[in-house]
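Q: Here is a sequence with its predicted model. Questions after.
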Amino acid sequence: MAREKKQRRANGRRSPLAAAALIGIGLLMTGGLYAGASAAVASTDETSSASAHANVEDGEKLFQANCATCHGLNLEGTETGPSLFGVGALAVEFQVSTGRMPMQMQGPQADQKPVQFTDTQIQSMAQYVQSVAPGPDFPSERVLDGEGDVSRGAELFRINCAMCHNVAAAGGALTEGKFAPDIQDTSALHMYAAMVTGPQNMPVFSDMNLTEEDKRDIISALVYQQEAQAPGGFTLGSLGPVSEGLFIWIFGIGGLIAAAVWITAKSN
């Protein structure tokens, strides 16, 4: 009987005190991990805030050294450069990261040239302008993902953009020495920035004209066109009958003339 009772105790449940101890240890570990994670997140937020503040200060110094001559110390503009009130971070990133700004000289429009600043410096100037004169800011990643409706985007591009940029996005001439640039290699961010900020002679497409979804579809169509191979072989600049006719005139007729001269020389 005594052995049977011992076996029952040995094979029975654990003491209630052991379960309470395990629960307490679990709560202590969970609380400690939560407190540590909260402190780490708070520290990261403080570091990010300090870094952003430092970037704005750096951007102000860069702006005063490279942009204030034309745009004014307070972004108010001068006789040689427009005011930047309301342009926002997106316009600064577009103009500076494509080399259009700073301009080397006054002209019909600012053309692309080698970029003079690093990405960090460009972001610093963009944050500074955004802090002083808020305007259009960077879009969500979804707008730039290239996963929109390509067919619908191509139709919207033909209706709203092709008259200047060419149906193949190869660019085209405008009046008074101005031109619509080639956007066959333009990034998705810069496509969006151009639609929202309206650089040079391009109109601004607000959400009343083209919704965010419309812009996403247009960007998707252009990205698809950039990645797709030309089914007809050489694109010849994608300028249609102009370049194709010139090719035939030079090489086609030139080849016929050369053949005629050769036949005549052989007969003589």
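A: That came through, no problem.
Q: Please count neighbours and contacts with C-alpha atoms only from this point.
A: Fine.
Q: Quick one: list the elements packing against the helix or strand where His190 lies.
A: In this assignment (DSSP states H and E), His190 forms part of helix 188-197. If contacts are counted by 3 or more C-alpha pairs under 8 Å, 6 or more residues apart in numbering; DSSP states H and E, helix 188-197 sits against helix 88-97, helix 212-227.
Q: Just the angle for it relative to helix 212-227, thanks.
A: Inter-element angle recorded for helix 188-197 and helix 212-227: 140 degrees (by axes from the mean of the first three to the mean of the last three C-alpha atoms, to 10 degrees).
Q: neighbouring contacts of helix 188-197?
A: 87, 90-91, 94, 136, 144, 146, 202-206, 215, 219, 223 (C-alpha atoms under 8 Å, 6 or more residues apart in numbering).
Q: and it, how far out from the chain's middle?
A: Remark: helix 188-197 is offset 7 Å from the chain centroid, using C-alpha atoms, centre = their mean, to the nearest Å.
Q: of the contacts of helix 188-197, buried ones?
A: Among the contacts of helix 188-197, those classed as buried by 16 or more other C-alpha atoms under 10 Å are 87, 90-91, 94, 136, 144, 146, 205, 215, 219, 223.
Q: so which of those residues comes closest to Asn74?
A: Asn74 has its nearest neighbour among the buried ones among the contacts of helix 188-197 in Val87, at 13.3 Å by C-alpha to C-alpha.
Q: adding another structure so you can compare the two:
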Amino acid sequence: MSRITARRRHPLARYAVLIFALAIFGVGYTTIAKFSRPAEATLATGQDPVAEGKNLFQAHCSSCHGLSAEGTSTGPTLIGVGAAAVDFQVSSGRMPAANPGAQAPRKPTAPWVTPEKIEALAAYVQSLGGGPTVPEEKWLDASLGSEAKGGELFRANCIQCHNWAGGGGALTQGKYAPALNAPSEKQIYEAMATGPQAMPVFNDSTITPEQKRDIIAYVKGVREQTDPGGFGLGRIGPVTEGLVAWIVGISVLALAAIWITAKKRQKP
């Protein structure tokens, strides 16, 4: 007993205990994480979605983002961006990017992209460091949202870049706010949650899921509006309307002046 007590007082004993505790903790965490994955988290083929997503990532994404998603000079790290960011970027065709530039444009999805593969790729990126997850269906049902409240939120947080009708607009350094007539309800929600490109991140503490649903309802409502008074002119507002009125008005007056003077010259 005295021998054990003497060893316990050895200067290196505390470090040995610390290393032993860390080893036990690491093995325990790995075991729990391995067996706590839900049973439904498998693809229709029975393959682990994380493993399938890793294969897809290494085949289609690693050239820009690195083999372990650590990022490279041409692509940022994806650790911590979450499944929602992957679903948004890949489902909208922005990724994989054909040519690196100031901003990845929306385009048709790649031939290999399917909903199942997007889900697997998102599961792999989610496993690397967490982040925003794909939203639940109840937050995407615009019929449950308030278009009026969504309009107030949109005008307070989004109109500066997307204009009041979601028509988009130019930003600095070659970037731009895209029009909102194409994205799905899920993509609109994911864009708010992840902040793609130059867009800020509106997490749940800034704009709640209920408020995001209200904004989706407003955007969908604006899409369905018509322009019974004439041309919409991009719905940018009085600037374009005044410019068109000025140009058209000046042109009409100039033509009228030319016509009047031409008629006077014809008199004997």
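A: Happy to help now that I have it. Please read these numbers as outputs of a predicted model, since none were measured by experiment.
Q: Kindly provide the TM-score of these chains.
A: Counting by TM-score structural alignment, normalised by the length of structure 1, the TM-score of this superposition works out to 0.74. Behind it: 224 aligned residues with a C-alpha RMSD of 2.4 Å.
Q: what does the helix holding His190 of structure 1 correspond to over in structure 2?
A: Here helix 188-197 of structure 1 aligns to structure 2 at residues 185-194, judged by TM-score structural alignment.
Q: how close does that stretch sit to structure 1?
A: Superposed on structure 1, stretch 185-194 of structure 2 shows a mean distance to its aligned partners of 0.7 Å (mean C-alpha distance after the TM-score superposition for structure 1).
Q: Let me see the contact set for Phe202 of structure 2.
A: 192-195.
Q: Show me the helices in structure 1, by range?
A: 2-11, 16-66, 68-71, 88-97, 119-132, 150-160, 162-165, 188-197, 212-227, 241-247, 254-267 (DSSP state H).
Q: Which one, of these, ends up nearest to Asp111 of structure 1?
A: Closest among the helices of structure 1, using C-alpha to C-alpha: helix 88-97, at 9.8 Å.
Q: Distance from the chain centre to that closest one, please.
A: 10 Å.
Q: Could you list the buried residues of it?
A: Going by neighbour count (16+ other C-alpha under 10 Å), the buried part of helix 88-97 of structure 1 is 88-97.
Q: Same question for stretch 120-139 of structure 2.
A: Those would be 120-126, 128, 131-135, 139, for stretch 120-139 of structure 2 by 16+ other C-alpha under 10 Å.
Q: Stretch 102-120 of structure 2 too?
A: Buried, per 16+ other C-alpha under 10 Å, within stretch 102-120 of structure 2: 103-106, 109-110, 117-120.
Q: Out of these, which two sit at the greatest distance?
A: Maximum distance among the buried residues of stretch 102-120 of structure 2 (C-alpha to C-alpha): 25.0 Å, for Gln103 and Ala120.
Q: of all the buried residues of stretch 120-139 of structure 2, which comes closest to Arg3 of structure 2?
A: Arg3 of structure 2 has its nearest neighbour among those in Leu128, at 46.4 Å by C-alpha to C-alpha.
Q: List the residues that contact that closest one.
A: 79-80.
Q: Give me the distance between it and Leu121 of structure 2.
A: Distance, Leu128 of structure 2 to Leu121 of structure 2, by C-alpha to C-alpha, to the nearest Å: 11 Å.
Q: do Ser63 of structure 2 as well
A: 15 Å.
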